[in-house]
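Undergrad: Sequence below, structure please.
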Amino acid sequence: MSGVPVVGRYVSRSWSSSSSTTQQQQQQHHHQQDAPPSHTPSPRRVRSTASRTPTHAWRIPAFFRKKFEIAQRGGDRVGSSGGEGTEGEAFKDPTTHHLKDPMITPSTSREPIKELDLSPSPYTEPEILDAGGDREPRYLDLFDPGVSVVRDPKLDQPPSSPPNHTAKARARSALHACLAALASTRVVIGCTVVVIVLVVLIVTLATTSHSSLFLPDPRVQHPYVTTVTTCGIVKGKIEDKTFVFRGVPYALPPLGKLRFRPAQLHTHLDDCWDGTYTANKVQPCWGYDSRGGVVNGWEDCLLLDIFTPQLGYDNPLPVIVYVGGEGLGEDGGRAFTVGAAGRVARDRGVVVVSPQVRRGPLGFLPHPLLAASTYPHTSGNQGGSDLYAALVWTQRNIEHFGGSPTDIILLGHRGGAGLSWSVLSSPRAHKLVRAAWLSGAAPRHPNTPWRQADPSLISQLNCSSVLCLQSVPPEDVMEAVSPERRHDTSEPWMVADGVIVPFIPAPPPITLMIGSPLQGLAHRLLSWRDRVGSSRRNLVDAVVEALQTHKVKDEEEENTREFGRVRWPPPPAGNKRRKMLFDSRQAERAIEWYSDLQEDPWRLLTTLVSDATVTCPALEKAATLARTRSHSRHNIEDVPVYSYVTRYDRTSRAGRMADGLSDIEAIMGVFEEHNESDAKFSKTLQDLFFLFVRTGMPERHGATSAHLGVYTMDETMTVMRSRLACAHWVNMSHLATRY
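TA: I've put the predicted structure just below:
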């Protein structure tokens, strides 16, 4: 083995790959051992010989590896200054200068270490061959006892790196620092992301009725849609992305024995239909037109139309039950008014329900024969029972149409408003609706009991039994009413029957909005439009004729009158004459009062008559109810009452004015918009109405009660603290129109 010391980094020595070379080295080694001591070569000779003849291969047990590692770190065997010799002394030949190994017995022999056991060991390393004298020092030379190893001091210093390597190390260190900083907030960030994703998903599912995430609704088979009711399955149609069900029965057909009877709900299985009911029929009830002519219809007309944007149960929508009509004798404009109900339902997120009720004598016929054949003994107000049955049906079934049974708002217009107020005055109807919007009618309770109703209503039928009344053709019943009575408001259709309409009214403890357009009766006064002109005399006559509509009893009549075999208290029929409740002198004062407000005679007439009969009585009633509730001790002080007046002038048959149909057409989405001002008014009133539907208030904050102010609707909404024109009609509440 070479005596050249190994300095610097440790390098590995080559391994032998030839077994024959190994055997030759072993034979050479034994030959050298058998040779006489005098022939042992010198150390220098050994190196040159080793280059030509292989030396003995040492097998170092793995047991000593740990000690060799210690030697590398500067142990007793290896060192530059701590071993034998002085500092700076050159390395000596290992054959002449032996290192002390505590594991080897010292020997005086100059031969290579013979004391080591050369027997095979399971912890042996492969043979190491000496490649020659010119080889480089290798790693396993340090295991040779004859080789001195000195560790280069430069190895204790960190290795120098190129500039690019240092930059990469710094970048890597910075990245590790950032990751370590983020690791502390990893859980918080992950939870935040999960919560945000869940919130977005929930909001999306809650606001989307027909999401693509769900399977198709089996109830929707375009263009048809089906749902269920308490009486069976009904099938409607899809129109403009809205589900429309027309002509759904809500009560039994009022035919035969059920004519002139209160509406009967479906209570037995035999009352319902078999299979699927096709809800796509239009069967209006009998009625009159604006001139008093009979409009043909069907007696089997207790049907309602439903417009809904959804059929789900997760997010029930508010429900609007609309009932209208110029009066209780006709409802010819219903088809036009609900023409855009589907679009309104879709855009505003509500369910619209429009029931049909019986009109004229088929819906409002008080008669002693009818009262005697039923219990409790009462008659009249069949149309009122229809509305009550429609509200009950809606509350029981509307959840299957996407609506909320606890969020029903009753919308009444003109005759429908008068009918709605009379039905809501009964305690049994208080829990059917949450709020009511009454337009174009003063909420006046009928002041005539059914026993005092005029029996001449059907005197032309010449019937003395209930069977006769039930078998008369419906057209004959409608023609039996005199032309004056068909559209004359001096004799209201509604009476107090004690069941549907109580004798003593009980104002409903619900949120109310009561109001009217400024010229609400313009259409009824069209016959005077050309006659008024600029003549003051004609204007006075028009006011007197429009307001002297009440008949009063001139003298006491007999207390009883016999109708067939039934005796009952008589009506105030007898000899009647019109009493000038509003004479020309009062008309002159009223015209002087309004001359400062209106210059055009036609606008003056329509405004004056509308204020006297509709607008001012409605505002006064709303203020009274609001004032009473604010001082009530019956826990209804938190149930507000509001009032409004629309004064936007639009183009109509009556001219440029706020006619009686402007507010309901704007609410129902059929208002004709000819310019930007029309669009602003329509949107303003619609926003007010649907805010009231959803929140029960016309304003989100600080709503003004009716006894503190009136909401005035024009292109914008303002609050008017008082309406001075109504001060002229304070003591004339008897002029209010009753239906």
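Undergrad: For the rest of this, base every contact and every neighbour count on C-alpha atoms.
TA: OK.
Undergrad: Wasn't residue 420 part of a helix?
TA: Yes: Residue 420 sits within a helix when classified using DSSP: H, G, I helix; E, B strand; the rest coil.
Undergrad: nearest residue to it other than its sequence neighbours?
TA: Distance criterion Cα to Cα, 6 or more residues apart in numbering; nearest residue to residue 420, sequence neighbours excluded, is residue 412 at 6.2 Å.
Undergrad: Helix, strand, or coil at that neighbour?
TA: At residue 412 the chain is in strand, as set by three-state DSSP.
Undergrad: what number of residues lie near it?
TA: Using other Cα atoms under 10 Å, the number of residues around residue 412 comes to 25.
Undergrad: and it, how far is that from residue 445?
TA: In this structure, residue 412 lies at 15 Å from residue 445, with Cα to Cα, to the nearest Å as the measure.
Undergrad: Same check on residue 605?
TA: Here the distance between residue 605 and residue 445 works out to 27 Å (Cα to Cα).
Undergrad: From the centroid of this protein, which residue is nearest?
TA: Among the residues of the chain, residue 207 comes closest to the average C-alpha position under Cα atoms, centre = their mean, at 4.7 Å.
Undergrad: this one next, for a side-by-side:
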Amino acid sequence: MSRVEMNEDAFEVPARNEYRYLVQDEGEEEIQYVRRHYVSPFLVVSKRCMFLIACGVIGLLTLAGYLAYVAQTPPPGFAEVLTDCGWLRGHREGRGYSFKGIPYSIPPVEERRWKPPQGLKDAGKCWEGVYDATRFRSVCAQIQPLEKDGVVSGKEDCLHLSVFTPSLQPSDKLPVMVWIHGGYLHMLSGQEKGYSPTEELAVQTQTVFVSFNYRLNAFGFMALEVLREGSSTNTSGNYGFMDQIQVLHWVQSNIHVFGGDPQKVTIFGQSSGGTSVWTLMMSPLAKGLFHRAIDMSGSYVYNASLESAEKDNLVFLKRTGCKDAACLRKLNISQILQAIPWLDYPSWAAADLTDIPVKGRFYGPVAIVDGHVLRSPPFESWEKKTFFNDVPFVIGTTEQEADFFPPMKNISVWTWGDYQWYVTEKLKPFGEKVLTEAKKLYNSSVPCPITDRCPERLFTTLVSDMRASCPNNDLAMRAAKALESPVYRYLVTYTPSKAADTYPLLPYPSRFSYHLLDSLAFFRSLKMAHGTVTSKDEDFQDLITKYFITFAKEGRMPSEWGEFPSQTALLGEKLSVSQNPLKERCKLWEDNGFYPYAWIN
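TA: Purely as a prediction, here's the structure:
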């Protein structure tokens, strides 16, 4: 049984026939805001009622209204809140709440395909009654694997977000963390199990989490001159980033009703989600919408112009058989996805980013400098001080990023002879000096926690340094020079207790500090990924969670972490710090011009 108490605010808006109540379960402290359609005649009948019979009628009507109110009480385990576009009904799990599948833009379908998002309130499209926010909606249109004959899934009507919170009290002003999922800007969603927030995490950390879907692949990032026609921005591409910015506007308008503080918003993302974080820091459209940022394994290469991308992507237009935007908007989802140049230039699939690069082979851009979301390349913006969001910034990578999906599937049984042969063959085109130095720095005497997998660990470390960790060191250095806010750098060195062989997002039984390890640890998902966990695995999860949440709450890391470039945090079984742990290795790749081969998108 719940006890009901009318909120004082109810007397301020009698004309709307909507009143807010506080419902508090007996024996519990949490109070939730919910909506009812009960109007007591006592509020409108004059106090000058002089006749007993009239008062009796009022009493009967009041009782009838109350019974009607009780009949509308939502079932146990549900909660309702009022947003700027209407009422939401969410779910209560333990001491936490979830509101899933909330639309934050009108659907980008038909004539709205390849156009900026538009909020429902701005478009006059708010819902009637109470919106069911107890379940996720569709993921955005995508294809897996990234090739013409991959399996198509998802819909274009996918612009939804979800909120997970331990409280519905606006006065609590809890920190807010907005999660941006990865997937190379081509796949996945903000509702992947194990790779997204939960009610449990919100309660454990006393933090409000927001996750969301944004347009992907050609639907989110296709740059073509024909798409400029009728464009209010005179640009094309980067629609997925515009979706992300629309989410941040929604957060600023609504997160207080979920107990969150709109002045304490942290954006954090992994892989292409990290690239998105970097983009939002540079974008004038996101100015003032967030206050801290965490980039986990984001890309480094980010300088393609709108004009070059529109020219390169003409191969897509040719494959569709279309000549104008009207024709493109009539194509179905499969026709669009199958026309993308996945494996032919501009090679959107970028299939060998976990391998030593082929000299002179580069990939087509997905994220671009479009003049609207981004006015200039990020490094140029930092150098010229023309960026727009100077906020505390964390940049992280894992030591064996490439162990997520190594190029040779038999790498787990490599001998040292196999390792030496493969590295020699792949690096030989870059010159004898590079090859000799690489063999010296990445040699068989390097300590390895798993003896029978040492060649695998060393190879994936080499590729990760070249493609991700060393370029991100340079990114962090540029950020530290440009920002007034503190910059922090971390490198995950932890080796889990066993291989990650039970998680569908991991295509390979990763054993070392693989791409995704830090995000899975933060979301408390190592058991899901590895099947079982030890106390050391759990301690590592606690370590990641502790520091990320501290950063979200305080806007800085604790003193033991140290700012970059003075210190880099090494996240293993425990926190340790080093001034420049990758100095010698990174010098090899930087001096020999390997950074253009760094991860893109």
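Undergrad: give the contact list for the residue nearest to the centre of the first structure.
TA: Contacts for residue 207 of the first structure (Cα atoms under 8 Å, 6 or more residues apart in numbering) come out as none.
Undergrad: now do residue 620 of the first structure
TA: Residue 620 of the first structure neighbours (Cα under 8 Å, 6+ apart): none.
Undergrad: In the second structure, what residue corresponds to it?
TA: Applying TM-score structural alignment, one finds that residue 620 of the first structure aligns to residue 474 in the second structure.
Undergrad: cool, residue 524 of the first structure as well?
TA: When the second structure is aligned by TM-score structural alignment, the residue opposite residue 524 of the first structure is residue 405.
Undergrad: could you pull out the strands for the stretch 251-400 of the first structure?
TA: 276-278, 287-288, 294-295, 303-308, 317-323, 351-355 (DSSP state E, counting those that start in this stretch).
Undergrad: Next: the stretch 401-550 of the first structure.
TA: Listed from the start of the chain, the stretch 401-550 of the first structure has strands (DSSP E, counting those that start in this stretch) covering 403-413, 435-439, 511-517.
Undergrad: List the residues that contact the equivalent of the residue nearest to residue 420 of the first structure over in the second structure.
TA: Residue mapping for residue 412 of the first structure onto the second structure gives residue 269, with TM-score structural alignment as the criterion. Residue 269 of the second structure is in contact with 179-182, 275-277, 294-296, counting by Cα under 8 Å, 6+ apart.
Undergrad: which one among the residues you listed gets closest to residue 86 of the second structure?
TA: Checking the contacts of residue 269 of the second structure against residue 86 of the second structure by Cα to Cα gives residue 179 as the nearest, at 23.7 Å.
Undergrad: Could you measure from the counterpart of the closest one in the first structure over to residue 291 of the first structure?
TA: For residue 179 of the second structure, the aligned position in the first structure is occupied by residue 322, per TM-score structural alignment. When Cα to Cα is applied, the distance between residue 322 of the first structure and residue 291 of the first structure equals 24 Å.
Undergrad: So for those two, which sits in the more crowded spot?
TA: Comparing residue 322 of the first structure with residue 291 by other Cα under 10 Å, the one with more neighbours is residue 322, at 24 against 11.
Undergrad: need the contact list for the more buried one.
TA: Contacts were defined as Cα under 8 Å, 6+ apart; by that measure residue 322 of the first structure touches 352-355, 410-412.
Undergrad: Also residue 85 of the second structure?
TA: By Cα under 8 Å, 6+ apart, residue 85 of the second structure lies in contact with 120-121, 126-127.
Undergrad: That one pairs with which position in the first structure?
TA: Under the alignment (TM-score structural alignment), residue 85 of the second structure pairs with residue 231 of the first structure.
Undergrad: Please apply the same query to residue 234 of the second structure.
TA: By TM-score structural alignment, residue 234 of the second structure lines up with residue 377.
Undergrad: In contact with that match, which residues are there?
TA: residue 371.
Undergrad: before we move on, what about residue 342 of the second structure?
TA: Applying Cα under 8 Å, 6+ apart, we find residue 342 of the second structure in contact with 146-148, 348-350.
Undergrad: Any quick PyMOL command for the buried ones out of the residues you listed?
TA: Buried residues within the contacts of residue 342 of the second structure, by 16 or more other Cα atoms under 10 Å, are selected in PyMOL with:
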select buried, resi 146+147+148+348+349+350
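Undergrad: give me the element residue 175 of the first structure is part of.
TA: When elements are assigned from DSSP states H and E, residue 175 of the first structure belongs to helix 163-183.
Undergrad: Which stretch of the second structure lines up against that helix?
TA: Aligned by TM-score structural alignment, helix 163-183 of the first structure falls on no residue of the second structure.
Undergrad: Give me the helices and strands touching that helix, please.
TA: Packed against helix 163-183 of the first structure, as judged by 3 or more Cα pairs under 8 Å, 6 or more residues apart in numbering; DSSP states H and E, are no other helices or strands.
Undergrad: For the alignment partner in the second structure of residue 284 of the first structure, give its distance to residue 480 of the second structure.
TA: Applying TM-score structural alignment, one finds that residue 284 of the first structure aligns to residue 139 in the second structure. Distance of residue 139 of the second structure to residue 480 of the second structure, computed by Cα to Cα: 36 Å.
Undergrad: In space, what's closest to the aligned partner of residue 512 of the second structure in the first structure - neighbours in sequence excluded?
TA: The equivalent of residue 512 of the second structure in the first structure is residue 657 (alignment by TM-score structural alignment). Across the structure, with Cα to Cα, 6+ apart as the measure, the residue nearest residue 657 of the first structure apart from its sequence neighbours is residue 649 (3.9 Å).
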